[in-house]
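J.: Pasted the sequence and its predicted model underneath.
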Amino acid sequence: MIERRIMIVDDHPVVREGYRRLIDLQPGLRIVAEADDARSAYARYRDTAPDVVVMDVTIPGASGIEAIRHIRQYDRHARIVVFTMHHGSAYALKSFEAGAAGYVTKSSEPQYLIRAILGALSAAR
């Protein structure tokens, strides 16, 4: 089985721990990097080249949407799933315009995040 590498970006350590526990339970998925702001997200992306990034949009410094743009400028094939508390369509639209491959709200059932990650992985490069 091919192991897919996942990076998580959220400014709350407890939330990142929750992501880690959920994702690590999935066969073939492994957390390889974490970041808590846009700047470190970009640097960690360049250092680790994950297969998928799970990105919150509300992070310190530049927004997650700006981080998506920056990562996608570096790697136009980057697969990024937004995982956020924001339910508004404006955030979703901005995320997709920036290059996100998926958008899941934090109030969703956990399987929706896993489905979004797997969907991003199966998307053609």
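T.: Now that the structure is in, tell me what you want to look at. Numbers count the residues shown, from 1 in each chain.

J.: Could you use CA atoms for every contact and neighbour count after this?
T.: Fine.

J.: host element of the residue nearest the centre of the chain?
T.: The centroid of the chain falls nearest to V54 when counting by Cα atoms, centre = their mean (1.4 Å). Secondary structure assigned from DSSP states H and E places V54 in strand 52-55.

J.: ok, and here's another one to check against it:
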Amino acid sequence: MIRILLLDDHNVVRSGYRRLIDAEPDMCVAAEAATVDDAYAAARDIALDVAVVDLSLRGASGIEATRRILARSLGIRVLVLTMHDSPGFVTQAFRAGAMGYLTKSSDPGELIGGIRQVAAGRRVLSA
């Protein structure tokens, strides 16, 4: 079972991701967070496999969240899921340690496949 942390500051977005992910037999949303601090606490307290992280967070950076989560939780991998599609953001995310980068315009199947790929240790990048 792939245990997932969702980090997005919009509740309706997290709710939609949860419905999509929880419908998969090999995945579950183990934690949700609206802030970097909440995500950091979840990564510290819960065994997680993949964190799905938005780059645009109220009062914080998804890049910094990626660094903090990876520094705190051994074995977790980060998949960035964001509206930003510029190469600069992609480069920053991968330099921070993210294994995958998808845009929010991705197909739902691409998100599910991306989570599986990242959980398996393979890099993912939106087409």
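T.: Arrived safely. Nothing here was measured: the structure is a model prediction, and the numbers come from that model.

J.: Report the TM-score for the pair.
T.: Overlay of the two chains. TM-score (TM-score structural alignment, normalised by the length of structure 1): 0.92; 122 aligned residues with a Cα RMSD of 1.3 Å.

J.: The residue nearest to the centre of structure 1 reaches I68, doesn't it?
T.: No. Look at V54 of structure 1 against I68 with Cα atoms under 8 Å: they stay out of range, at 10.2 Å.

J.: overlap in contacts of those two?
T.: Shared contacts of V54 of structure 1 and I68 (Cα atoms under 8 Å, 6 or more residues apart in numbering): I80.

J.: so how far does stretch 6-16 of structure 1 reach from one end to the other?
T.: 12 Å (Cα to Cα, to the nearest Å).

J.: same thing with stretch 41-55 of structure 2?
T.: End-to-end span of stretch 41-55 of structure 2 (Cα to Cα): 18 Å.

J.: which residues in structure 2 does stretch 5-25 of structure 1 align to?
T.: Matched against structure 2 by TM-score structural alignment, stretch 5-25 of structure 1 falls on residues 3-23.

J.: centre of the chain versus the matching stretch, how much separation?
T.: Remark: stretch 3-23 of structure 2 is offset 10 Å from the chain centroid, using Cα atoms, centre = their mean, to the nearest Å.

J.: list the buried ones in stretch 47-67 of structure 1?
T.: Across stretch 47-67 of structure 1, burial judged by 16 or more other Cα atoms under 10 Å covers 49-59, 63-67.

J.: ditto for stretch 99-114 of structure 2
T.: Across stretch 99-114 of structure 2, burial judged by 16+ other Cα under 10 Å covers 99-104, 110-111, 114.
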